[in-house]
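[1] curious how this folds, go ahead:
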Amino acid sequence: MAKKQQRKPQRTSSESAGATEVKSGISLKEMLNESALGKLKQLEKDMKAESERQAQEAAEKKRREQEEREKNKSFAELLEEYDKKGKGKYS
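    All right, here's what the predicted structure looks like:
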């Protein structure tokens, strides 16, 4: 009986060329063209600006909610808060 030889799948020339480019040390910047790199950088700037804007909006919303809570406090809550600060008449 003859032994069967195991065959390894053959790589196409483009696959082997791609593997050698990655191993040769070509960076992503070199692989991308300038316009694609510019688009990615602009997208990154836009995303940062959007996250900063959202953070500012959240801080503003929190500030408005705090003002609303202060405005809606009852007399008892205000008196209690005044006493806690140590400025009360009987402290």
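[2] every contact and neighbour count from this point should use C-alpha atoms.
    Noted.
[3] separation between V22 and L37?
    According to C-alpha to C-alpha, to the nearest Å, V22 and L37 sit 18 Å apart.
[4] which residues of the chain fall in helices?
    13-23, 28-31, 34-71, 75-84 (DSSP state H).
[5] redo the ones you listed as CSV? Include mean neighbour count.
    Formatted as CSV, the helices of the chain follow (neighbours: other C-alpha atoms under 10 Å):
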stretch, mean neighbour count
helix 13-23, 11
helix 28-31, 10
helix 34-71, 12
helix 75-84, 12
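[6] for the comparison step, fold the sequence that follows:
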Amino acid sequence: MGNHHAFIVDGMLGTLARWLRITGYDSIYFRGMNDDRLLEETKDSARIMLTRDKELYQRALKLGLKSIYFKSEEVTAQLTHLKRELGIK
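    Next up is the predicted model:
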């Protein structure tokens, strides 16, 4: 993965956040932050929000924020999904 993307990662994706950092991505992990604050941080930072919370994902899209929703709990599936969503080979 190229590391020109920057992410805000919600509390449900801690392992993914750790792997993104290991591979050189600018990733901020928010554990225990309420949804409104997470959306505000995403907007202010112009990062891509990564979440397993479908309602939060839908709210982000309605606000015009870039967000990626993950169904899987497995980090390998999450990394594959992220690569696919961002068009990374």
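[7] next, the TM-score between them, please.
    After superposition, the two chains reach a TM-score (TM-score structural alignment, normalised by the length of the second structure) of 0.20; 23 aligned residues with a C-alpha RMSD of 3.2 Å.
[8] quick check: next helix or strand after the helix or strand containing Y29 of the second structure?
    Using DSSP states H and E, the element containing Y29 of the second structure is strand 26-30. Sequence order places helix 35-45 as the next helix or strand after strand 26-30 of the second structure, per DSSP H and E.
[9] need the contact list for Y29 of the second structure.
    Residues in contact with Y29 of the second structure (C-alpha atoms under 8 Å, 6 or more residues apart in numbering) are 8-11, 14, 17.
[10] from I28 of the second structure, how far off is R59 of the second structure?
    In this view, R59 of the second structure and I28 of the second structure are 19 Å apart by C-alpha to C-alpha.
[11] then K62 of the second structure?
    Counting by C-alpha to C-alpha, the separation of K62 of the second structure from I28 of the second structure is 22 Å.
[12] same drill for the two, tell me which one is more crowded.
    Counted by other C-alpha atoms under 10 Å, K62 of the second structure and I28 do not tie: I28 has more neighbours, with 17 against 10.
[13] quick one: residues contacting the more buried one.
    I28 of the second structure makes contacts with 7-9, 17, as judged by C-alpha under 8 Å, 6+ apart.
[14] if we use 7 Å, what do you get?
    Neighbouring residues of I28 of the second structure by C-alpha atoms under 7 Å, 6 or more residues apart in numbering: 7-9.
[15] can I get those in a markdown table including secondary structure?
    Shown next, in a markdown table, are the contacts of I28 of the second structure (DSSP: H, G, I helix; E, B strand; the rest coil):
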| residue | secondary structure |
| --- | --- |
| F7 | strand |
| I8 | strand |
| V9 | strand |
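[16] could you pull out the strands for the second structure?
    Counting by DSSP state E, the second structure has these strands, from start to end: 6-10, 26-30, 48-51, 67-69.
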